[in-house]
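J.: task: produce atomic coordinates for the following.
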Amino acid sequence: MENKEDTDNNDTIDVPVIVAYETGDGELDADGYFVIALDTDRMLILAKHYSYRKELLRIIEGPDARSIYLTIIKYKWASTLNHAAYLGQELTKAEIAMKIGFGYVQG
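T.: You can find the predicted model right below:
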């Protein structure tokens, strides 16, 4: 019987290896932008969705990153993959900061 390490190495022998790179800033999402904040009194993450005219469109709140980004995806409030990936990353950072009692600043 092969051990897991041998199997993993064999899986990568005949596939291309793509080197990841930083592409810089992506295109803006036509559907607007989000400002992520914490409500530590209620232990909630807030995702404030704005138009580019700085009009607040909606606030999505939830106890964890997953519930918020799944809601954003369900209603198609992020129209690009770059924006959805960025939101997932920022919401996760906000969740971790909230759980360990650190401040969070969107980056």
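
J.: contacts and neighbour counts: CA atoms only from here.
T.: Fine.

J.: my read: residue 49 touches residue 34, true?
T.: Yes - applying Cα atoms under 8 Å, one finds residue 49 in contact with residue 34, separated by 4.5 Å.

J.: one more, for comparison:
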Amino acid sequence: MNQTIESLAAIDNKLSQRHIDLDQSGYFIIYVDREAQLICAKHFTNVIDERGLAVDPETGKVIPARGKVERTHTTVYSGRTAKELCVKILEQTQPCPVTRLDHAAYLGREFVRAENALVSGQEYIQD
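T.: This is a model prediction of the structure:
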């Protein structure tokens, strides 16, 4: 069966709508720094409440999944490739800021997407 780009994208789009449990160690905002030719990931801490929602550890307020949030990141990680960034975050940082395997897999996928956007000149929007 020959799959088209559209049919593969439809699979991924559907999977992007599934429920995921949040990582108690925090979340990352990923972006491309074209001037420096780097993939960057800002790490933010959070606490997961009894409802499974991420809350700001300082204010106790729920962190919205969409829209602007004024928070200060704990660390900015950067790498020239997706692999370099994964190694920095998942292998060289102690304690590791990622505690869930599904979160690590998600980051790897997003870093590859960001690397492709950096190389191709296309826009990168985090999924």
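
J.: just give me the match in structure 2 for residue 88 of structure 1.
T.: Aligned counterpart of residue 88 of structure 1 in structure 2: residue 108 (TM-score structural alignment).

J.: for that match, what are its contacts?
T.: Each residue near residue 108 of structure 2 by Cα atoms under 8 Å, 6 or more residues apart in numbering is listed here: 82, 83, 86.

J.: which parts of structure 2 are strands?
T.: 27-33, 38-44, 47-48, 54-55, 75-79 (DSSP state E).

J.: would you turn those strands into CSV with distance to residue 99 of structure 2?
T.: Putting the strands of structure 2 into CSV (distance: least, Cα to Cα, whole Å) gives the following:
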stretch, distance to residue 99 of structure 2
strand 27-33, 11
strand 38-44, 13
strand 47-48, 13
strand 54-55, 15
strand 75-79, 16
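
J.: residue 104 of structure 2 is nearest to which of those strands?
T.: In terms of Cα to Cα, the element of those nearest to residue 104 of structure 2 is strand 27-33, at 10.7 Å.

J.: residues in structure 1 aligned with that closest one?
T.: With TM-score structural alignment as the criterion, strand 27-33 of structure 2 aligns to 33-39.
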